[in-house]
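Colleague: sharing a sequence plus its predicted fold:
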Amino acid sequence: MKKVNIETTLYVYDNLKELPKDVVLLMEQAIEAREKAYAPYSQFHVGTALLLDNNEVITGSNQENASYPSGLCAERTAIYYAGAKYPNAKIVRMAITAGSKLKTTSEPIPPCGACRQAIAEYEIKQNTPIEIYFMGETGKIGKSNSLANLLPLVFDKSSL
């Protein structure tokens, strides 16, 4: 048996004021997208904004369905739209914000596992890391320089 240690690095900002101005603007677009979420069942609203290398910004919000598996998270809504509309563009940066209508979310909320896998697919496809910023409604903001920090043991096409 061999022991394997996996390390990851995340950065945490205390609030939006600590972020670079261009990241604040992207997070503001994610916040606006969060307000457009359709989440009548969970009351958990998520918004995402992607900055592409062609300077386009794509937003997405979570869309629920009474048949739960039929809904789609904000991150995947934005990523798949970006892939459909700008198939050759690279995702440079992603801003994610999540909030509950039932309580205040003040801790950084990272992407779910399914979204991490979708982000991984695009990061591998474009062969360039994607900066990911994530937060609740208020408070601290987490930053990862690459999806690899959030999903260190990635499942990709080399496993097939």
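Modeller: Nice, I can see it. Numbers count the residues shown, from 1 in each chain.
Colleague: drop to CA atoms for contacts and neighbour counts, all remaining ones
Modeller: Noted.
Colleague: distance from stretch 33-52 to the middle of the chain?
Modeller: How far stretch 33-52 lies from its chain's middle: 11 Å, per C-alpha atoms, centre = their mean, to the nearest Å.
Colleague: residues touching it, excluding its own?
Modeller: 26-27, 29-32, 57-64, 66, 73-75, 78-79, 89-102 (C-alpha atoms under 8 Å, 6 or more residues apart in numbering).
Colleague: rerun that using 6 Å as the cut-off
Modeller: With contacts defined as C-alpha atoms under 6 Å, 6 or more residues apart in numbering, stretch 33-52 is touched by 30-31, 57-64, 74-75, 90-101.
Colleague: alongside the first one, take a look at this:
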Amino acid sequence: MKEYQKITHTNTLQVIPWNDLDAKRKDLIQLATKAVDLAYAPYSNFRVGAAVVLENGQTFWANNQENICFPVGICAERLLLGYTHANHPDQKPEILAIVAKKADNSGLATVTPCGLCRQSISEYEMKFKKPIEILMYRPDGTVLQADGIDALLPFKFEDLNQ
């Protein structure tokens, strides 16, 4: 068989114990946890909360908002980033925390941003020319940490068109 050029992308997430997080990251995850319980998810009952800290230190949170017409709903991450950018367009998002609860209410779920959210995060990284740290809280109390969207979205549109 003929040998072709290969393009390789290595992804890395860190698993960080809760006690090793600094106060800023713990506070952000706790805000996202608070947001989970206020999510509007009457159809899937899968609730997601997100919190962000901007470069000026301001924090904001949001949650998923469902609609009976499923494509009309919006994820916590996109709602949060859209709101913060609309109201603070010059402030870079520095850290984004995500927490989710299982649909059966049996506890927390490990969740990563969906594809739409990943591309949205990528847009803000391109705009501000800086990666956004992403923290994903896990049921065992540890946190998955991505240094930027590259760890979750290899071969982005912009990567392959340079």
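Modeller: Done, it's in. What you see is a predicted model, and the numbers here were worked out from it, not measured in a lab.
Colleague: returning to what we had before: now intersect the contacts of stretch 33-52 of structure 1 with the helices, please.
Modeller: The helices, defined by DSSP state H, take in 30-31, 74-75 from the contacts of stretch 33-52 of structure 1.
Colleague: tabulate those residues (CSV), appending distance to M1 of structure 1 and neighbour count.
Modeller: Formatted as CSV, those follow (distance: C-alpha to C-alpha, whole Å; neighbours: other C-alpha atoms under 10 Å):
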residue, distance to M1 of structure 1, neighbour count
A30, 45, 28
I31, 47, 26
A74, 41, 27
E75, 38, 29
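Colleague: farthest pair within those residues?
Modeller: I31 and E75 (12.8 Å; C-alpha to C-alpha).
Colleague: map L25 of structure 1 onto structure 2.
Modeller: Matched by TM-score structural alignment, L25 of structure 1 corresponds to D27 in structure 2.
Colleague: now do the strands in structure 2.
Modeller: Assigned strands in structure 2, in chain order: 14-17, 47-54, 59-63, 93-101, 108-109, 133-137, 142-146 (criterion: DSSP state E).
Colleague: next, the angle from the longest one to strand 47-54.
Modeller: Counting by axes from the mean of the first three to the mean of the last three C-alpha atoms, to 10 degrees, strand 93-101 of structure 2 lies at 160 degrees to strand 47-54.
Colleague: burial measure for A37 of structure 1, as a count.
Modeller: Using other C-alpha atoms under 10 Å, A37 of structure 1 has 20 other residues around it.
Colleague: what residue of structure 2 matches up with it?
Modeller: Checking TM-score structural alignment: A37 of structure 1 goes with A39.
Colleague: how about that match: what's its closest non-neighbour residue?
Modeller: Nearest in space to A39 of structure 2, with sequence neighbours left out and distances taken as C-alpha to C-alpha, 6 or more residues apart in numbering, is N63 at 5.0 Å.
Colleague: quick one: contacts for the equivalent of the one you found over in structure 1?
Modeller: Taking TM-score structural alignment, the alignment pairs N63 of structure 2 with S61 from structure 1. Applying C-alpha under 6 Å, 6+ apart, we find S61 of structure 1 in contact with 33-34, 37, 46-47, 74.
Colleague: any idea how far S61 of structure 1 is from S158 of structure 1?
Modeller: S61 of structure 1 is 31 Å from S158 of structure 1, where distance means C-alpha to C-alpha, to the nearest Å.
Colleague: on that earlier part again, report the set of residues contacting both of I31 and E75 of structure 1.
Modeller: Between them, I31 of structure 1 and E75 share no contacting residue, judged by C-alpha under 6 Å, 6+ apart.
Colleague: which non-adjacent residue is nearest the equivalent of T104 of structure 1 over in structure 2?
Modeller: Matched by TM-score structural alignment, T104 of structure 1 corresponds to G107 in structure 2. Leaving aside its sequence neighbours, G107 of structure 2 sits nearest to K101 (C-alpha to C-alpha, 6+ apart; 5.8 Å).
Colleague: what's around the one you found, how many residues?
Modeller: 21.
Colleague: and for Q63 of structure 1?
Modeller: With other C-alpha under 10 Å as criterion, Q63 of structure 1 counts 19.
Colleague: then Y13 of structure 1?
Modeller: Y13 of structure 1: 16 neighbours (other C-alpha under 10 Å).
Colleague: with N161 of structure 2 instead?
Modeller: Count around N161 of structure 2 with other C-alpha under 10 Å applied: 7.
Colleague: how near is M27 of structure 1 to S158 of structure 1?
Modeller: On the measure of C-alpha to C-alpha, M27 of structure 1 and S158 of structure 1 end up 34 Å apart.
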